[in-house]
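Student: sequence plus the predicted model coming up.
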Amino acid sequence: MKSSVNKDENLKFSLEQIKEARKKKAQMICFPEFQMAFSPNSQSSKELFSISELVDGGFVTELSKSARENDIYIIGTIYERSTKDSDEFNKSLNSPENFDNRYCVYDTAVFINNKGFIVSYYRKLHLYNALGFQESKKLLAGNKLFSPVDSPLGKLGVLVCYDLRFPELGRLLAIEGSGALVAPSGWVQGTMKEDHWLTMCKARSIENGVYLIAPNQVGNIFCGHSLIVDPFGVVILDMGTREGMEIIDLDLGKIDLVRNDLPLLKNRREDLYNLRQKNAF
């Protein structure tokens, strides 16, 4: 998907893609990060706030309606508006001192089932404050892990873009039962960035024995290459730099096969380290 700065255009495109996916017998469709709109670097936090919505706002409501009408699961992304008196203003370690609390926006992924219900949502934990970018000038980091949900792929976990660089998150989702991870992304172009993208997606897949589904933005400043990686690290889909949609059938039996042959989760030394225990390292 190549999101424009126009929220209505992006919603229209999304609804068209959902209908097309259902015509092709898809059970679930996954959109990239920034589905709602592309936010250029010149856009202020106030301007971004003006297009943001609550999770149950118009954008997600239309996605939910389409999920119900087309009997399809949807993972979408929005700029989620928050209230200025939220306690999370004071809990975010990533926000600079000059962050304007009046215009607080989360980078949020929403999981909608085929009945049109919002089952869960996830606020991106790790903001992209690296390699010349500082997302924390516009965004606020979430402070809760995603709990795996039931999906056509079995138990499914969600993380967003820069979260891929933090292996603990994918591992925790796998420990909690996820056999597939979906990572809506807006991976920015740059030196070694495409190499990092492929490496991170394959690594998170291999180390956890999961399918890694990573829809990525194309055009603008993004590198594209939406990927699906199987539990053994084999790339079974790479969409290159083109905008569009691909339907892929996933063999869910492969998750257990790989985990039996390469029992990484089972072979962990939890007597020495435990990711569930705070400050375990």
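Tutor: Arrived safely.

Student: please count neighbours and contacts with C-alpha atoms only from this point.
Tutor: Noted.

Student: I'd assumed residue 9 was in a helix, is it?
Tutor: Yes: counting by DSSP: H, G, I helix; E, B strand; the rest coil, residue 9 is located in a helix.

Student: and it, how far from residue 59?
Tutor: From residue 9 across to residue 59, the span is 11 Å (CA to CA, to the nearest Å).

Student: mind listing the helices for the stretch 151-281 of the chain?
Tutor: For the stretch 151-281 of the chain, the helices defined by DSSP state H, counting those that start in this stretch occupy 167-175, 193-208, 253-261.

Student: wait, which of those helices is closest to residue 45?
Tutor: helix 193-208 (25.7 Å; CA to CA).

Student: between the closest one and helix 167-175, how many degrees?
Tutor: Interaxial angle of helix 193-208 relative to helix 167-175 (axes from the mean of the first three to the mean of the last three CA atoms, to 10 degrees): 40 degrees.

Student: contact partners of helix 193-208?
Tutor: With contact meaning CA atoms under 8 Å, 6 or more residues apart in numbering, helix 193-208 is reached by 164-165, 167, 170-171, 174, 187, 210-212, 214, 223, 227, 229-235, 264-265.

Student: just the buried ones from those residues, in ChimeraX syntax?
Tutor: In ChimeraX, selecting the buried portion of these, with burial taken from 16 or more other CA atoms under 10 Å, looks like this:
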select :164,165,170,171,174,187,210,211,212,214,223,227,229,230,231,232,233,235
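
Student: alongside the first one, take a look at this:
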Amino acid sequence: MLKTGLIQQSNTSNIEDNIQRLEKSIRELAGKGAQLIVLQELHNSLYFCQTEDTETFDLAETIPGPSTDRFGKLAAELGVVLVTSLFEKRAPGLYHNTAVVLESDGTVVGIYRKMHIPDDPAYYEKFYFTPGDLDFNPIDTSVGRLGVLVCWDQWFPEAARLMALRGADLLIYPTAIGWESTDSPEEKARQKDAWTISQRGHAVANGLPVISVNRVGFEADPSGMTKGIQFWGNSFVAGPQGEIVTEAPTDSERNLIIDIDLERSEKVRRIWPFFRDRRIDAYQGLTKRFLD
């Protein structure tokens, strides 16, 4: 069993306070025996992509840098593996949305740069982030091979499949997603259900556990062009048959801890042998943008 912690947090403009609360939650989960702890997308700050502002690039940092040093020291002190999510400054004018995995000795054991970058009202990520160039490669750690992806990646079955084909033990999605206040209750329900269903589908199709950690709470749009985002929380873990094994509320902060049975994937793949029956001779069209 892999004892795993999830931190669903509501952030403010006070970055130091956000980080201190994360540290407190990490200590709490480690004290309960967590070996792996997953944080939400861009967890240090507000979700700044609601507007396009060149001054916001000042939030970015190098990897290694201040956050990897700070969280790395905490990981080493507590003996836990941390999945963090940072605004990376790779070079002048070159920035990424980057997940960083810190080993239990505090070292950076691997990074993943978000591959799929959205550009929608209130989610203007293409302004800030260059698409990743590290492919879909699991990160080897002392607790297993982590198939780390980020938010918008969770809608693409190809990303999950490639992580699984490369031997990931589980799929992990740090996330920042929520509702625009003018959407109807029915539309809000459809959106959240689709988000959950798509990731549970990745679990089923690949016979792997899925961890999804979303932020929660309201964040205003600084430009006033929209009515801001109500992040819907609902962080969860699904088992390799898509079953929900733990789930956070939609309207409040929550630290979850759960035992994930990594050995169950082998048992599930034996009864549902999707990898055996894949028609790898017939999928060439998947590399095309569209088939006429």
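Tutor: Received the coordinates, thanks. Please read these numbers as outputs of a predicted model, since none were measured by experiment.

Student: send over the TM-score of the superposed chains.
Tutor: Once superposed, the chains reach a TM-score of 0.87 (TM-score structural alignment, normalised by the length of the first structure), with 262 aligned residues with a CA RMSD of 2.1 Å.

Student: about what we covered before: the helices of the stretch 151-281 of the first structure into JSON lines, with extra columns for distance to residue 159 of the first structure?
Tutor: Formatted as JSON lines, those follow (distance: least, CA to CA, whole Å):
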{"stretch": "helix 167-175", "distance to residue 159 of the first structure": "8"}
{"stretch": "helix 193-208", "distance to residue 159 of the first structure": "11"}
{"stretch": "helix 253-261", "distance to residue 159 of the first structure": "19"}
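
Student: so what's the residue count around the equivalent of residue 194 of the second structure over in the first structure?
Tutor: Under the alignment by TM-score structural alignment, residue 194 of the second structure pairs with residue 196 in the first structure. Other residues lying near residue 196 of the first structure total 14 when counted by other CA atoms under 10 Å.

Student: and the strands in the stretch 1-150 of the first structure, which stretches?
Tutor: Remark: strands assigned in the stretch 1-150 of the first structure by DSSP state E, counting those that start in this stretch are 28-30, 73-81, 105-112, 118-123, 139-140, 149-151.

Student: to residue 14 of the first structure, which of those strands lies closest?
Tutor: For these, the distance to residue 14 of the first structure is smallest for strand 73-81, at 9.1 Å, taking CA to CA.

Student: leaving out the residues flanking it, which one is nearest to whichever residue in the second structure pairs up with residue 179 of the first structure?
Tutor: Matched to the second structure by TM-score structural alignment, residue 179 of the first structure sits across from residue 169. Closest residue to residue 169 of the second structure apart from its sequence neighbours, by CA to CA, 6 or more residues apart in numbering: residue 145 at 5.2 Å.

Student: residues touching residue 88 of the second structure, list them.
Tutor: Contacts of residue 88 of the second structure (CA under 8 Å, 6+ apart): 60, 61, 62, 63, 95, 96, 97, 98.

Student: now the first structure: which of the residues you listed match?
Tutor: Checked against the first structure using both residues aligned by TM-score structural alignment, their matches' CA atoms under 8 Å, the contacts of residue 88 of the second structure keep these contacts: 60, 61, 62, 63, 95, 96, 97, 98.

Student: filter those to the buried ones?
Tutor: 60, 61, 63, 95, 96, 97, 98.

Student: residue 43 of the first structure: which of the helices of the stretch 151-281 of the first structure is closest?
Tutor: Nearest to residue 43 of the first structure among those is helix 193-208; the distance by CA to CA comes to 23.4 Å.

Student: can you state the mean residue-to-residue distance of that closest one versus the second structure?
Tutor: Here the mean offset of helix 193-208 of the first structure against the second structure after fitting is 1.0 Å, by mean CA distance after the TM-score superposition for the first structure.

Student: follow-up on the earlier one: ok, the residue nearest to residue 169 of the second structure - contacts?
Tutor: 138, 139, 167, 168, 169, 170.

Student: what's the match for the first one in the first structure?
Tutor: Which is residue 138 of the second structure. Under TM-score structural alignment, residue 138 of the second structure pairs with residue 148 in the first structure.

Student: ranges for the strands of the stretch 151-281 of the first structure?
Tutor: Assigned by DSSP E, counting those that start in this stretch, the strands in the stretch 151-281 of the first structure fall at 154-158, 180-182, 211-214, 227-229, 235-238.

Student: average offset between the last one and the second structure?
Tutor: Right, strand 235-238 of the first structure. Here the mean offset of strand 235-238 of the first structure against the second structure after fitting is 0.9 Å, by mean CA distance after the TM-score superposition for the first structure.

Student: likewise the second one?
Tutor: Comparison of strand 180-182 of the first structure with the second structure after fitting gives an average deviation of 0.4 Å (mean CA distance after the TM-score superposition for the first structure).

Student: before we move on, the earlier item: pull the number of nearby residues for the match of residue 138 of the second structure.
Tutor: Neighbour count of residue 148 of the first structure, defined by other CA under 10 Å: 22.

Student: my read: it touches residue 177, true?
Tutor: Yes: with contact defined as CA atoms under 8 Å, residue 148 of the first structure reaches residue 177; the gap is 6.9 Å.

Student: returning to what we had before: from residue 155 of the first structure, how far out is the match of residue 194 of the second structure?
Tutor: For residue 196 of the first structure, the distance to residue 155 of the first structure equals 27 Å [CA to CA].

Student: now residue 16 of the first structure
Tutor: Distance from residue 16 of the first structure to residue 155 of the first structure, by CA to CA: 27 Å.

Student: check residue 235 of the first structure too.
Tutor: Per CA to CA, residue 235 of the first structure is found 21 Å from residue 155 of the first structure.

Student: from the buried ones among the kept ones among the contacts of residue 88 of the second structure, pick the one nearest residue 85 of the second structure.
Tutor: Nearest member of these to residue 85 of the second structure, counting by CA to CA, is residue 98, at 5.7 Å.

Student: can you pull out the helices in the stretch 1-150 of the first structure?
Tutor: Ranges of helices in the stretch 1-150 of the first structure, per DSSP H, counting those that start in this stretch, are 7-23, 45-51, 58-70, 88-91.

Student: where in the second structure does the second one fall?
Tutor: Read that as helix 45-51 of the first structure. Aligned by TM-score structural alignment, helix 45-51 of the first structure corresponds to residues 53-59 of the second structure.

Student: what residues of the matching stretch count as buried?
Tutor: In terms of neighbour count (16+ other CA under 10 Å), stretch 53-59 of the second structure has its buried residues at residue 57.
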